[in-house]
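J.: Below are the sequence and a predicted model; questions follow.
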Amino acid sequence: LFMSVEPNYLVKAAVIPNDSLFNKQWYLSHINMPSAWDLYQGSSDIIVAVLDTGVNYNHPDLLDRIWINSAELENGIDDDGNGYIDDIYGYCTTTPKDSFSPYDPMDDNGHGTMVAGIIAASGNNAAGIAGLDWNCKILPVKVLDSTGEGTTLSVIAGIDFAIAQGADIINMSYGASTDSLDEKDAIWDAYLAGVTLVAASGNKNTDIAYPAKYMPVISVGATGPTDQRSSFSNYGEGLDIAAPGEEIFTTNIDNNYSSGRGTSFSAPVVTGILSLLQGQNRAIIPREAERLLQSSAFMPSPYENSEWNYYFGYGRVDAATALTQSLPDLSMDAGNDKNSASPITINRTYCQQHELPLDDDWFRFEVDRTAEVTIDIVVPPTLDIVTWLEKDENGATAWEEVIDNSPRSKNESQTFTLNPGIYYLQIYDYHGHWSQEPYHLKVSYPIPATSLSLDQHNLTLTSGGTAHNLIAAITPANVSDPTINWTSSQPEIASVIDGIVTPVASGDTIITASTQNGSQNDSCAVNVLTSDTEPLQLQRVETDANQTIKLIFADNLLSNRADENELKAAISL
């Protein structure tokens, strides 16, 4: 006897690498890396630039993971003509370890080697540790000297080199308290070239450091083994994500292994997951990869009901969930640039979302006369909306103004005196954040009603009977105040609320609909019959042999107290 029949499914354990020191890497299981490796283990096509103190590219656990320019020789000559001398294993833009090899990115501090090992130490090779991505290539870029210090110029040169070599991701585990316009420009150059940028938020338990604070950079805070925020981890409005950053066991400069703590080691955890995401799907762009990373994150207590917060950003990373996450539907997204701006109608409210990080929403509207135009934006809790209002003339921006009066989660509103013309709105989040909750946009100025009409002008109802809904239409449809006031001349006969006419007692009344200022109105005459007075019903017309016309009425003809006008209406042919 069979109770049920079903397939005998195969199951398997998550991938546990055979690296001899894997048991010291608590953070990998904590972010579900074994389940992630079941899905994907990386691609050698992904290049991750580590901008740091250099990398010990001879470390046994990194040897196979290092980017190599086989067209270059160490001879003081730019052999391949790419503009960089002796860039065999990467490049040095600061004081080198060996003055006789000024462009060699060999690590002389140890910090960069630790970062590189977290990202990409060879996995499942029966030795040492496992990196997050077992196949990507590490591009060492030494921008910090042996003391761990660098300059704006060394960093900018390192970013430029990484772009030139086709880096997919740049990891920056360093920070400064002040920004630099030139560094910001270099960061944006990388982002616009399709590079994903990741940086440590900083270790001073204060506001986020640069370059993590620049908008296109994914800023990373640190967490501990119980998902608490690390006491040293910087936080603030610009924080994007969090990752383990305490007792992170990794490769070191001495061809061995050691532990470190700090957001410097949280950032490469994030970079390793992004490397897997971008290898798994080569078509995704940086902000899509960032969205997958953030929307799949685990939000620790007591913030589990919030989409984002100061201390964890969108949460602590979860690698396996990130690799199975889907991107949001963008079919209803507003235009991403001025040329594709979505048209909007004055005095109507529009609902939109910032579905992805660094989402720009563009809108276009027309003002037909000089008017006081108000722009209102209702903002969800996660976002800090910034809006630019622009007017074009002869194909160029002739005038622009910014609307940024309120902090995160607070609504924006501003009124301008605008002349006739075409205007554009660019709406984005100050920190490049996204939200599943929509914002609401309304552009308004006074547009009076030119007419109001009812769908019926005569109505017969029965006292105590079914109510009737009168429908009023205002022209134009986008009047600034669409409020309709309803009145009954004899409310004791028929009352009216929002167009619903309720018969009360027999008699006649006039129902009037009017605009708020009373400039436009229309009326309907309502006759209410008593409940025992039913409208006469003509059932059929007959003729006999003498061609006499007979009108056949319903049974209530003789008992009905209808007046002469009702009788005429009933027999009208």
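T.: Thanks, I have the structure now.

J.: from here on, contacts and neighbour counts on C-alpha atoms
T.: OK.

J.: Grab the longest helix from the protein for me.
T.: helix 263-280 (DSSP state H).

J.: Now do that one: distance to the chain's middle.
T.: When C-alpha coordinates are averaged (C-alpha atoms, centre = their mean, to the nearest Å), helix 263-280 and its chain have centres 21 Å apart.

J.: other SSEs contacting it?
T.: Applying 3 or more C-alpha pairs under 8 Å, 6 or more residues apart in numbering; DSSP states H and E, one finds that helix 263-280 contacts helix 111-120, strand 169-172, strand 196-200, strand 217-223, strand 241-244, helix 286-295, helix 319-324.

J.: The first one versus helix 263-280: what angle between them?
T.: Here helix 111-120 points in a direction 40 degrees away from that of helix 263-280 (axes from the mean of the first three to the mean of the last three C-alpha atoms, to 10 degrees).

J.: hmm, who's touching helix 111-120?
T.: 50-56, 61-62, 65, 107, 130-138, 148, 173, 250-253, 264-265, 268-269, 271-272 (C-alpha atoms under 8 Å, 6 or more residues apart in numbering).

J.: Quick check: what element follows that helix along the chain?
T.: Scanning the chain past helix 111-120 towards its C-terminal end, the next helix or strand to appear is strand 137-142 (assignment: DSSP states H and E).

J.: following that next one, which helix or strand shows up next?
T.: Next helix or strand after strand 137-142 toward the C-terminus (DSSP H and E): helix 152-164.

J.: What is that next one packed up against?
T.: Based on contacts counted as 3+ C-alpha pairs under 8 Å, 6+ apart, the elements that helix 152-164 packs against are strand 47-52, strand 91-92, strand 137-142, helix 181-192.

J.: Tabulate the ones you listed (CSV), appending distance to residue 540 and mean neighbour count.
T.: Putting the helices and strands packed on helix 152-164 into CSV (distance: least, C-alpha to C-alpha, whole Å; neighbours: other C-alpha atoms under 10 Å) gives the following:
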stretch, distance to residue 540, mean neighbour count
strand 47-52, 88, 29
strand 91-92, 100, 29
strand 137-142, 91, 31
helix 181-192, 80, 17
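
J.: Pasting the second one now:
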Amino acid sequence: MSVRPAQLLRLGLPAAMVAATLVAVTGSSGTAEVSAGTRPFPANLRPERASGPAYDAKSVIVQFKPTATTSARKAALSRVRGTPDVSVTSDVVTVTGDVPAAELLKKVNADPAVELASLNYLRRKSATPNDWLYRNYQKYLPYVRVNQAWDLTRSAGSQTVAVLDTGVDAGHPDLAGHLLPGYNTFNTALPPNDGDGHGTSVTGIIAAGTSNTIGIAGVAWNAKVRPVKVLDDNGNGSDANVINGINWAVRNGARVINMSLGGDGDNPVLHTAIKNAVAKGVVLVAASGNTGVSAPHYPAAYPEVLSVGATSWYGALTEFSTYGDTVDIAAPGFDITSTAPRAKTPAGYDPYWLGLSGTSFSSPIVAGVAALVRNKWPSFTPAQVMARLKATARDAGPRGIDPYYGAGMLDAYAALGGKWTTDFPVAGADGNDQPSRAVALTSSASSTFGVEGDVDWYRVDSPAARNLAVSLT
């Protein structure tokens, strides 16, 4: 591979030993840009919608007339060569025949002893979404037990979520019915359109139509979002934009605010706006940052804001996730799938992006769960919602609260009242567990992986670009 000066190498042992070079994640104004690996979803890979409801291919349900005698019922089954699963003395039986179900249904309907008959339709747990990208491309959601949480609640109710970002593609089919009027802090006469894509992706993670047979499943299932454009079409914005966005969202009924943005600098005016929002009962969630170092990232670093770090699908901290004492909780933020603006979708593709990476995409997962928690316990204060999410998190990394995962990995099911489950394996911090602490590599080196999830970083310094061969045994 070709490397630049001060190239970083990451050696890890998740399930199988692998080696990979660091992929730099950059963002203007602290946003998590759409990563270089982001790709649209080809329309020709979209599954065909089912032509009709599924049913058992060999059986039908038969309801006999109350006046039908036992002998009449037996005769009816004999004529169709049917076998009941219960005694024919029951008024309703499931009948299996030697012909396809549709043909069997016609035969039993023609019998004078039968009052009603129907195909034996198949049902499934209603909380399992039928969105065609959910099963294969959103496998990270079960790791934070969002799928189980939907068995407890699938409604954000009146807990409106404001997304402060680059705006939204208001006509996206997977966001239809989930968007409320928004606000454009750059020009209040214009709608909060999204010329970047970041905001549309963040919004989809929270509130894409769930179980609507298309696209992805939104975490908050049927949430309503107010899109607030505080970043321009290049992903840039100032604190003035963010402050105006927060104030507008509060005035217009937002109960949860997601901010997948940030940067350096502690601004007391911004902090005041955040404290005022919390005083009005609003929960604020923000991305911890993509710097890979421990410098505070604002607004996530403010104590009133729930700061979210990013992990892989399986709970390993990503190399880009900003860490430190201000991180409160972690959630998947690598290889995420979400909605994309139609204007940025090439012909032959559907308006979805695969491979999104950054804390920008872990934050809305937490914000969506926060909306579900608020709806279940509407009297909770913002501090109580934050405490609930942190207290029910699954410990990951060093035991207890740590600067990498905060309280641990989000556990949506436990947060909504489900049973506790096991913590993630210990992956304790050592001398080179983060990019900023990479060990200079000049020749061969050896390392011991103590537990699954342990990661060691190495740095190769070179005065000029050159080829480097790395052998991992």
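T.: That came through, no problem. Keep in mind it's a predicted model, so treat the numbers as computed, not measured.

J.: Just give the TM-score of the two.
T.: Put the two chains on top of each other and the TM-score (TM-score structural alignment, normalised by the length of structure 2) is 0.59; 287 aligned residues with a C-alpha RMSD of 1.8 Å.

J.: What range does the longest helix of structure 1 cover in structure 2?
T.: Counting by TM-score structural alignment, helix 263-280 of structure 1 pairs with residues 359-376 of structure 2.

J.: after superposition, how close is the matching stretch to structure 1?
T.: Relative to the matching residues in structure 1, stretch 359-376 of structure 2 has an average distance of 0.5 Å after the fit, by mean C-alpha distance after the TM-score superposition for structure 1.

J.: In that stretch, which residues are buried?
T.: Of the residues in stretch 359-376 of structure 2, those buried by neighbour count under the rule 16 or more other C-alpha atoms under 10 Å are 359-376.

J.: how about the strand ranked longest in structure 2, aligned to which bit of structure 1?
T.: Secondary structure of structure 2 per DSSP state E: the longest strand is strand 55-64. Per the alignment by TM-score structural alignment, strand 55-64 of structure 2 matches no residues in structure 1.

J.: Shouldn't residue 281 of structure 2 be within a helix?
T.: No: when DSSP: H, G, I helix; E, B strand; the rest coil is applied, residue 281 of structure 2 is found to be coil, with no helix at that position.

J.: what do we get in structure 1 for it?
T.: Under the alignment (TM-score structural alignment), residue 281 of structure 2 maps onto residue 194.

J.: Same question for residue 154 of structure 2.
T.: Taking TM-score structural alignment, residue 154 of structure 2 has residue 41 as its aligned residue in structure 1.

J.: give me the element that match is part of.
T.: Secondary structure from DSSP H and E places residue 41 of structure 1 outside every helix and strand.

J.: what's the burial count for it?
T.: Neighbourhood size, residue 41 of structure 1 [other C-alpha atoms under 10 Å]: 21.

J.: so how far is residue 25 of structure 1 from it?
T.: 17 Å (C-alpha to C-alpha, to the nearest Å).

J.: Pretty sure residue 121 of structure 2 sits against residue 59.
T.: No: applying C-alpha atoms under 8 Å, one finds residue 121 of structure 2 not in contact with residue 59, separated by 9.5 Å.

J.: what residue is smack in the middle of structure 2?
T.: Centre of structure 2 computed as the mean C-alpha position; nearest residue by C-alpha atoms, centre = their mean is residue 365, 4.7 Å away.

J.: For that residue, list the residues it contacts.
T.: By C-alpha under 8 Å, 6+ apart, residue 365 of structure 2 lies in contact with 205-206, 219, 331-332.

J.: Now with 7 Å, please.
T.: The neighbours of residue 365 of structure 2, taking C-alpha atoms under 7 Å, 6 or more residues apart in numbering as the test, are 205-206, 219.

J.: ok, now residue 502 of structure 1?
T.: Counting by C-alpha under 7 Å, 6+ apart, residue 502 of structure 1 has contacts 467-468, 494-496.

J.: of these, closest to residue 365 of structure 1?
T.: For the contacts of residue 502 of structure 1, the closest approach to residue 365 of structure 1 (C-alpha to C-alpha) belongs to residue 496, at 37.4 Å.

J.: Tell me the spacing between the closest one and residue 474 of structure 1.
T.: Counting by C-alpha to C-alpha, the separation of residue 496 of structure 1 from residue 474 of structure 1 is 18 Å.

J.: and residue 261 of structure 1, how many neighbours?
T.: The local packing count at residue 261 of structure 1 equals 18, with neighbours defined by other C-alpha under 10 Å.

J.: what helix or strand is the residue nearest to it when sequence neighbours are not counted on?
T.: Counting by C-alpha to C-alpha, 6 or more residues apart in numbering, residue 261 of structure 1 lies nearest to residue 246, which is 4.4 Å off, once chain neighbours are set aside. Following DSSP H and E, there is no helix or strand that holds residue 246 of structure 1.

J.: What does residue 246 of structure 1 correspond to in structure 2?
T.: Residue mapping for residue 246 of structure 1 onto structure 2 gives residue 334, with TM-score structural alignment as the criterion.

J.: For burial, what's the neighbour tally of that match?
T.: The burial count assigned to residue 334 of structure 2 is 23, neighbours taken as other C-alpha under 10 Å.

J.: now swap in residue 539 of structure 1 and tell me
T.: Residues contacting residue 539 of structure 1 under the criterion other C-alpha under 10 Å number 12.

J.: how much space is there between it and residue 114 of structure 1?
T.: With C-alpha to C-alpha as the criterion, residue 539 of structure 1 and residue 114 of structure 1 are 96 Å apart.
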